[in-house]
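Visitor: no sequence for this one, just the structure:
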């Protein structure tokens, strides 16, 4: 499998080149630091998969992915990034990416994904998909429900929340039940933990 790597971090490029280069299944034909360099290099190479970072100086990964697919539709693109939010996943897939990996994914997972994409599948990293699903769940919450979640996470009682938001305690209780159902959580303790894990970027 002929690969081309694109990332603005030299250490990432070096690490990937060494790890993938030691596997006889993969052949790293070249590297680039941004989208412009990648497009120029791809003019001279025959590549199967481009492993592409999202945020880079100059032309970023999303735009580069679009241009690669427009010019060489046979080349498959796999995004390799630290971002697992809804917008980046959505834009990457819309741009034509066949895979979405996180840099935190272990090497066997990265290799497995590249092989699957090479075989014609579209793959999103489990970690990225989990982050996407969590963000999608939160998008189901109304503004008032998000307010209540924040108050619960900060230790407010039902009575205190009712007074602060000028609603009845019954409305608070009903709204909390809806929030727990939407987020698939058991109780307000889990809700508070969930909120702070998301707030600090930890895995829920």
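Guide: Noted; the coordinates are in hand. Not measured: the values here are computed from a predicted model.
Visitor: Every contact and neighbour count from this point should use C-alpha atoms.
Guide: Will do.
Visitor: do you know how far the most centrally placed residue in the chain is from residue 144?
Guide: For the chain, residue 84 is the residue whose C-alpha lies nearest the centre (C-alpha atoms, centre = their mean; 1.8 Å). Per C-alpha to C-alpha, to the nearest Å, residue 84 is found 26 Å from residue 144.
Visitor: Presented hereafter is structure B, for comparison with structure A:
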């Protein structure tokens, strides 16, 4: 069973999500709280595998709570739930260590699968949100006064051209299946490339890989 903690300041939303997730045979909602500070206390007490975290809450917001959870409980996966008008939280949430980013209007099946994905240690960002992240990357790249030199094929840990293709697909929020179809390779090969990317960039998951790629200017064309 995958243990899930719900964090949202609206009782009706907590109850609704709990009812939907409890229909899944492999998911168990172990608790539901209304703010970030209560979330930290609940994680310490209930030991969930995944936390579904709202961003806009009174007291401690979701981004601050996510940052603290990642510091104190690095094995717990945090999925941030957001709405279309929460753009300013997207990039901050990823930097805080969230492994997933979902819009609240997704289906119960999509939410359940996202929980399973993050529980496996993988990261998941919806394509619509991934586009916002890439746009923010580009904005930062343009406004930054200076940036590290781009990794080249001669660098010790340089990515191959195919690994760069996979990395750029990750930045667009594509799943392993979608990447395999786009690059005409098997899903197993995609997983191998992702493992190599994580090792070479010295990061733990796909989200961190995209963030590191932006810092190293690997998402730039040419």
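Guide: That came in fine, so what should we check first? Remember, predicted model here, so these are calculated numbers, not experimental data.
Visitor: ok so, going back, quick check: the residue nearest to the centre of structure 1 touching residue 131?
Guide: Yes: using C-alpha atoms under 8 Å, residue 84 of structure 1 is in contact with residue 131, at 5.6 Å.
Visitor: The counterpart of residue 41 of structure 2 in structure 1: neighbour count?
Guide: Superposed on structure 1 with TM-score structural alignment, residue 41 of structure 2 falls opposite residue 40. By other C-alpha atoms under 10 Å, 11 other residues sit near residue 40 of structure 1.
Visitor: Does residue 169 of structure 2 touch residue 179 like I think?
Guide: Yes: in this structure, residue 169 of structure 2 is within contact of residue 179 by C-alpha under 8 Å, at 6.4 Å.
Visitor: just the helices in structure 1 please.
Guide: Under the criterion DSSP state H, structure 1 contains helices at 10-21, 35-42, 61-71, 86-95, 107-118, 126-139, 143-153, 158-165, 169-183, 188-199.
Visitor: possible to save the ones you listed as a markdown table with distance to residue 4 of structure 1?
Guide: Converted to a markdown table, the helices of structure 1 look like this (distance: least, C-alpha to C-alpha, whole Å):
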| stretch | distance to residue 4 of structure 1 |
| --- | --- |
| helix 10-21 | 9 |
| helix 35-42 | 8 |
| helix 61-71 | 12 |
| helix 86-95 | 17 |
| helix 107-118 | 12 |
| helix 126-139 | 22 |
| helix 143-153 | 43 |
| helix 158-165 | 54 |
| helix 169-183 | 39 |
| helix 188-199 | 34 |
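Visitor: out of these, which comes closest to residue 78 of structure 1?
Guide: helix 107-118 (7.6 Å; C-alpha to C-alpha).
Visitor: What residues of that closest one count as buried?
Guide: 110-111, 113-115, 117-118 (16 or more other C-alpha atoms under 10 Å).
Visitor: Residue 127 of structure 1 and residue 100 touch, don't they?
Guide: No: using C-alpha under 8 Å, residue 127 of structure 1 is not in contact with residue 100, being 10.0 Å away.
Visitor: Pick out whichever of those two has more residues nearby.
Guide: Under the criterion of other C-alpha under 10 Å, the comparison of residue 127 of structure 1 against residue 100 puts residue 100 first, with 30 against 16.
Visitor: from memory the more buried one sits against residue 79, does it?
Guide: Yes: in this structure, residue 100 of structure 1 is within contact of residue 79 by C-alpha under 8 Å, at 4.7 Å.
Visitor: Could you name every residue contacting both of the two?
Guide: Jointly contacting residue 100 of structure 1 and residue 79 under the rule C-alpha atoms under 8 Å, 6 or more residues apart in numbering are residue 92.
Visitor: mind checking how far residue 44 of structure 2 is from residue 76 of structure 2?
Guide: Counting by C-alpha to C-alpha - residue 44 of structure 2 and residue 76 of structure 2 are separated by 11 Å.
Visitor: Between those two, which is the more surrounded one?
Guide: Set residue 44 of structure 2 next to residue 76 and count neighbours by other C-alpha under 10 Å: residue 76 wins out with 22 against 13.
Visitor: which one in structure 1 is aligned with that one?
Guide: So, by TM-score structural alignment, residue 76 of structure 2 is matched to residue 75.
Visitor: quick one on the thing from earlier: now the residue nearest to the centre of structure 1. Nearest residue, chain neighbours left out?
Guide: residue 128 (4.6 Å; C-alpha to C-alpha, 6 or more residues apart in numbering).
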